[in-house]
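S.K.: What follows is a predicted structure for the sequence shown.
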Amino acid sequence: MAEINPDFPHIDLEKERKEILSAFRGLMRLVKNRSKEDTTMIRKAFDVAVEAHKDMRRKSGEPYIYHPIAVARICVEEMGLGPTAIICALLHDTVEDTHITLQDVEDLFGPKVRLIIDGLTKIPEVFDENASIQAENFRKMILTISDDLRVVLIKLADRLHNMRTLGSMREDKQLKIASETKFLYAPLAHRLGLYSIKSELEDLAFKYTEKEIYHQIETSLKSTQDVRNRFIRRFVYPIKEAMTNEGYTFEIKARTKSISSIWRKMKTKGIPFEEVYDVFAIRIIVETPQEMEKSDCWRIYSIVTDFYQPSPDRLRDWISTPRANGYESLHTTVMSPQGKWVEVQIRSKRMDEIAEKGLAAHYKYKESKKDDSKFDRWIAEIRSLLENPDLNAMDFVNEFKLNLFNDEIYVFTPRGELRVLPTGSTILDFAYDIHTKIGDTCIGAKVNNKLMPLSYQLQSGDQLEIITSSKQKPSEEWLRMVVTARAKQKIKSTLNEERKQIADDGKEILMRKFKQHNIRFVSENITFLEKSFHLPGATELYFRIAKGKIDLGKLREFDNDNGLLAHKKKEVTTKRVRKKENIQASIDKKSDTLIIGEDFKNIQYTLAKCCSPIPGDKVFGFITINDGIKIHRNNCPNAEHLMSKMAYRCIAARWRDQYLEEREVTVKIFGFDRMGIVNKLTEIISHQHNVNMKSISFETEDGLFEGRVKVMVYDTEHLDQLMRKFEQVEGVQRVVRWDDENNEPEDYDED
């Protein structure tokens, strides 16, 4: 007779146990070349995890153990990781969610597994409610990157499975997790060379942050699939024939571009789906010995260009100079007989494995190649970033993300040594990349034998000779000139050192002044002055005193009670602080929903200017520091930033039914400049739709126009009707709702 769980009477536990065992066996079949000891330890980790999670279920209702098994499967199948990673993936939630401790893990599986599990275990949410928990967790995970990179890889596998199963979560949770994924984890996967995982994370995040657009593009891709397949078959046929005749062993794949990258292209180029020419790419993978890779790839390039005309601007040679994350490939874009551009990627099997499995595959090949890994250099950069104790979690995430997102440029020292820097790097970045002292004393450089200033942005291929002076020293302005985390950290470190020396002078001045007025030099008095002058700490107080920015004559305005300072009147807490504390305390972010158009706990709320939400838009509330709650659209340009880094200040919000009030929206119109087109558009606004127009502006260039119209509408339906009418005007190519991305929320402070 089947065993029944009283909490889930419809579930057959015996059947469930068999399915769990079947899932584990499926995982074990993927683990190639494992020793007997590996098999024993993986089985042991599975048994520990099953027992620890036995009473736990996911939001979908399935047993929790499916999640660790799925994470372990991603580690093996999609990253190519080995037995240690599988053990850690199976155990990754045990310390955080069950009775098992880190000491238990070490006793059972050894210190290496303990280290990795510790890195994967979130920090307890017991400290300051206002500190960004996400930022602290991310920092903790990255802290372990120099100890064991598997921490980050397992965390990415964990995040990928959570995103694949995000459908069972509440909508507000979906948005927060998706925003965090897009903001931090997708760029991290990209940096580690895990391109397929990076694309899937971006697509899954996009699916929840821009549901309608995602489904539109998905539908367009499906409807054009047959046509695309026929085109690809015709395109690759002559290449296949020629390569077979040349005696190559190869494989040709067609890879469809990810939905999120198609949308990025549509947005940046301002084009509809039909005009995105590189919806897919052809990938040619050749089996060849490592010493023949470069010559064979160029020979295949020659075969491709024998049949199709290449675009000279679109050749990318990442074989001669691989990207910083180890990616190697030869990319070209060629014109097909049908008049369509097609991207062709040419690479060896080894290069393809590195491109697909990133870091793990890179290290597998590194052992035989004994090359100087660019990953090692990147990890060294992270270590130098971690060396700065003054960097708080939020600053750390910002600096780290800066280094994740940038593409690379390749520049040379006077002796011809190659240096890889992020796009946008300046002479100062290059100087600090060589040595801190050279950076601190840099006054300029000869770039390709021409004298250039510190702020000059480097281009790929530049050759630099740094010029220094012993009288030169860093200034605050330098921070705006650099883009690399290393340069920023070194400049801040030098400035802080200088600031501390000036602050020491200020401290002496204050001690003398206190002595003069019979005031005791104790921490209570220093804290009193910090609060009185609204300063963040003692160092800033001393610094301002040394610079003469604080009038110490004001000491007479305070009461001196036996050497202790006090206000003459009772100090009133500022409205700003009290308001924020009251708001934070009075809201239950899990159950409260702000309904726009109704009173919400006597808290003031307004619509954010950056995205101008109107009824019909999906929205959320953001608790500001001194301006109540701001309502943002879910797809606001700032939403990703707010939800991923300050989710603890976001609350659910929706519009009141029948909430009719006119709101201002900006619409952008693009098209061909024709006589009378502006009259037709204004006629639609005033006569056909009875819409109040606030402003209108048009610019034309070379027969094309771009118009911007501010109108008052009631809701998204009202706006959609108006935009559809605009699209019907002859000459109009595209109509979009426009957000002012420069108009950031007033209270962006990350306290």
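M.R.: Here it is on my side, so go on.
S.K.: For the rest of this, base every contact and every neighbour count on C-alpha atoms.
M.R.: Noted.
S.K.: Which neighbouring residues are in contact with the most centrally placed residue in the chain, exactly?
M.R.: In the chain, the centroid-proximal residue (C-alpha atoms, centre = their mean) is residue 183; its distance is 2.5 Å. Residues counted as contacts of residue 183 (C-alpha atoms under 8 Å, 6 or more residues apart in numbering) are 640, 641, 644.
S.K.: what comes up buried for the lengthiest helix in the chain?
M.R.: The residue-count maximum for a helix in the chain (DSSP state H) belongs to helix 485-516. By 16 or more other C-alpha atoms under 10 Å, the buried positions in helix 485-516 come out as 485-492, 494-495, 500, 502-503, 506-507, 510, 513-514.
S.K.: where does that helix sit relative to the chain's centre, distance-wise?
M.R.: Offset of helix 485-516 from its chain centre (C-alpha atoms, centre = their mean, to the nearest Å): 34 Å.
S.K.: Structure two is appended below for comparative analysis:
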Amino acid sequence: MLVEPRTGVPEAARDLSRETKHFTLQELDLQSEKVRTAHRFARDAHINQYRFSGEPYTNHLEATADIVLDWLKPQEIDDLVEDMSCAALLHDSVEDAGVSIEDIKEKFGERVALYVEGVTLLRSDKTKEEQDKEDLKFIAQKGYLTPEVFILRLADRLHNMRTLENVPEGKRQKKADETLRVYVKLAESMGMWVVKRELEDLSFPYVYPEVYETIKKEIDEDTRTSVAFTHGMEGFLRWVISSDCVSCNVEARKNGYWALYRKREREAAAGKGPSDNFSNINDVMSFRATTPSRDPIELYSLMGRVVTFPQFRGLVDQDRYHDYVSQPQDNGYSAIQATLNLPNTGAVEIAFASEDMEEFNNDGIVSLLRQRKNLRQYRRNIIFDEKGEAWFLPLNATYVDYVYMTGIGAQASSVTIDGVETALRQKTQNAVNVRVNRYEDLTRATDPELSEHCLGSTKRKIESDINLHARDLLVEKGKSTLEGVLSPRGLLDLSDSPYATRAVIFPMGLPGLNELYFRVGGNYDLLQEVARRLNEAGVTKEGLGLTTIRVSGENKPGILSDLTTMISDRGGDIYQIRLPNPIARPRDTFVIRIVMTGIDLKEKEELKVLLQHDLRFTEVLVV
């Protein structure tokens, strides 16, 4: 239970966010002859053109320009502000109004023409989806990969998504799906996380309407998203932090529905959380504590005040502390993150960052553009997969990064670039078509050498995969080793008997069977302890009354049916059937384990002989 914040909280600790006034398109029209001319040119070019809503088409152009200006927040008018505004106003004039790039170049300069040509869709008789892919290839091949072009494209797409309800119903899903597949990835590659979340949540209800309604209801009804909780937590954290009159602002930030849905799916698949609720997801609502100071020591001090506060004692999740200040993420994200597991509420993340850090964390490349910093590191190669989908990679990325970005990872042996086989370690090229060649063995371990030819984020994925694969091998080894202790008891795997499992796991203080297998795989001495625990609990073949068979061989139809008939003919009752999937199993083969009751010693031997003489089985084990 949170206490009410004390009265008299210092002004410096209250909400410091202020909307900084900046030039709007209307104001630029009054003060910039170049923008005013572009605005008039766009109106004339699109005269008598209307959107699906019935409003003049120029409304979209003006809205796109205002989005760009809202991102740039210009306090003064310079060449960049004018050129970006002009390009936003003119971005559809080539496709929809027949204006030539040369005409734009002559009237508004080379840079505006470059931006417009980069954003313009090509005229084509192909489907809209093919046209959009062709457009991206056109941009890539022409080399129009400047971050300013990406920003303009995202502004254009954002306004189109904000008004998608006016588009004919049959076209909405395709546009939303393309936004998730292409433009969300583009926003992420630019570090524009606020824009990314909005694009995702604008697309979600059109792509998966039923899932969206379910997820939205779950999140909106979550205690952590309630006004009472967020306001109470904000005030309480300000009070805790402001004890030394430190200038610090605390704001609640609700994560996006799509982002939370995908995160829950990933964590559930990895066994890190439930698939039916968000209690373990720590950024359903996160609290961002920011300070004007750029001194990292102050951030550590702020974090220390919070996690050591008496009311948070025992609630800090030690496994979810992340220091991205001393070691920022590859995308430049910087903050210190801590998680509180609040009783009857759920996990809540608290992040600490300077105001400069947080501006970049939210806006990415746009925050650098406001400061007129060099944006070279945000130039991107665009490459196209076998489906024609675009992937945006840093200029120094290799195809190792690509295969891990797409989720293929260790299964990739090489790539074929426009028909030419190429090693994964090669740097990515721009505007190419990529087909990934895969190993036959789906269980192949990651090649450690690949970690020397990739970005830092990919290197960490590879190292994690190598560690997981090594653990999986020890788990398999532990299972195999335990068979010597289990087989005299009619078992081959502890999971086949809940009673035997409890007899070992609980007394040994282990969280689950995999942990037991892992430990046995690395320490044979544990076998004696497992045997002792089973003996003490009376786990014997006679006591359990179980018989287990395991057979393997080449996949053929009817095998499982024949096995159940063999068992039934000998009076056996099948207790359970397992289809284990050992990591070293070759393709097109099977492994079946059947646990049964009602089989005596004579029938067990008959079954064993029958199975051993069946040529379909390469391995037969009956215990």
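M.R.: All right, it came through fine. Since this is a predicted model, take the numbers as computed values, not measurements.
S.K.: ok so, going back, just give me the match in the second structure for the residue nearest to the centre of the first structure.
M.R.: Alignment note (TM-score structural alignment): residue 183 of the first structure maps to residue 181 of the second structure.
S.K.: Let me see the ranges of the strands in the stretch 301-450 of the second structure.
M.R.: 322-323, 336-342, 346-354, 380-384, 390-394, 412-417, 420-422, 432-438 (DSSP state E, counting those that start in this stretch).
S.K.: In JSON lines, list those along with mean neighbour count and distance to residue 463 of the second structure.
M.R.: Formatted as JSON lines, those follow (neighbours: other C-alpha atoms under 10 Å; distance: least, C-alpha to C-alpha, whole Å):
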{"stretch": "strand 322-323", "mean neighbour count": "16", "distance to residue 463 of the second structure": "18"}
{"stretch": "strand 336-342", "mean neighbour count": "21", "distance to residue 463 of the second structure": "23"}
{"stretch": "strand 346-354", "mean neighbour count": "24", "distance to residue 463 of the second structure": "26"}
{"stretch": "strand 380-384", "mean neighbour count": "23", "distance to residue 463 of the second structure": "25"}
{"stretch": "strand 390-394", "mean neighbour count": "21", "distance to residue 463 of the second structure": "21"}
{"stretch": "strand 412-417", "mean neighbour count": "20", "distance to residue 463 of the second structure": "16"}
{"stretch": "strand 420-422", "mean neighbour count": "14", "distance to residue 463 of the second structure": "23"}
{"stretch": "strand 432-438", "mean neighbour count": "19", "distance to residue 463 of the second structure": "20"}
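S.K.: So for residue 84 of the second structure, which of those sits nearest?
M.R.: strand 380-384 (19.3 Å; C-alpha to C-alpha).
S.K.: helices and strands around the closest one, which ones?
M.R.: Other elements packing on strand 380-384 of the second structure under the criterion 3 or more C-alpha pairs under 8 Å, 6 or more residues apart in numbering; DSSP states H and E are helix 128-142, strand 390-394, strand 432-438.
S.K.: Export the ones you listed as JSON lines, with columns for distance to residue 266 of the second structure.
M.R.: As requested, those are arranged in JSON lines below (distance: least, C-alpha to C-alpha, whole Å):
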{"stretch": "helix 128-142", "distance to residue 266 of the second structure": "28"}
{"stretch": "strand 390-394", "distance to residue 266 of the second structure": "21"}
{"stretch": "strand 432-438", "distance to residue 266 of the second structure": "24"}
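S.K.: ok, back up a step: in strands only, show me the contacts of residue 183 of the first structure.
M.R.: With strands defined by DSSP state E, no entry of those lies inside them.
S.K.: From the residues you listed, pick the one nearest residue 412 of the first structure.
M.R.: Distances from residue 412 of the first structure to those, taken by C-alpha to C-alpha, are shortest for residue 641, at 35.8 Å.
S.K.: who wins for proximity to residue 212 of the second structure among the helices and strands packed on strand 380-384 of the second structure?
M.R.: helix 128-142 (23.8 Å).
S.K.: ok, residue 482 of the second structure - how many residues close by?
M.R.: 23 (other C-alpha atoms under 10 Å).
S.K.: Would you mind measuring from it to residue 317 of the second structure?
M.R.: According to C-alpha to C-alpha, to the nearest Å, residue 482 of the second structure stands 34 Å off from residue 317 of the second structure.
S.K.: Show the contacting residues for the counterpart of residue 196 of the second structure in the first structure.
M.R.: Under the alignment (TM-score structural alignment), residue 196 of the second structure pairs with residue 198 of the first structure. When contacts are counted by C-alpha under 8 Å, 6+ apart, residue 198 of the first structure touches 185, 186, 187, 188, 189, 190.
S.K.: Among those, which one lies nearest to residue 55 of the first structure?
M.R.: Within the contacts of residue 198 of the first structure, the smallest distance to residue 55 of the first structure is 29.8 Å, found for residue 185 (C-alpha to C-alpha).
S.K.: what about that closest one, how many neighbours?
M.R.: 25.
S.K.: Closest to residue 93 of the first structure out of the contacts of residue 198 of the first structure?
M.R.: residue 185 (18.5 Å).
S.K.: Isn't that closest one up against residue 156?
M.R.: Yes: using C-alpha atoms under 8 Å, residue 185 of the first structure makes contact with residue 156 at a distance of 6.8 Å.
S.K.: What's the local residue count around residue 456 of the first structure?
M.R.: Neighbour number of residue 456 of the first structure under other C-alpha under 10 Å is 16.
S.K.: Could you check how far it is from residue 463 of the first structure?
M.R.: In terms of C-alpha to C-alpha, residue 456 of the first structure sits 13 Å off from residue 463 of the first structure.
S.K.: Name all residues that make contact with the counterpart of residue 344 of the first structure in the second structure.
M.R.: Using TM-score structural alignment, the partner of residue 344 of the first structure in the second structure is residue 350. Contacts for residue 350 of the second structure (C-alpha under 8 Å, 6+ apart) come out as 286, 287, 288, 289, 337, 338, 339, 340.
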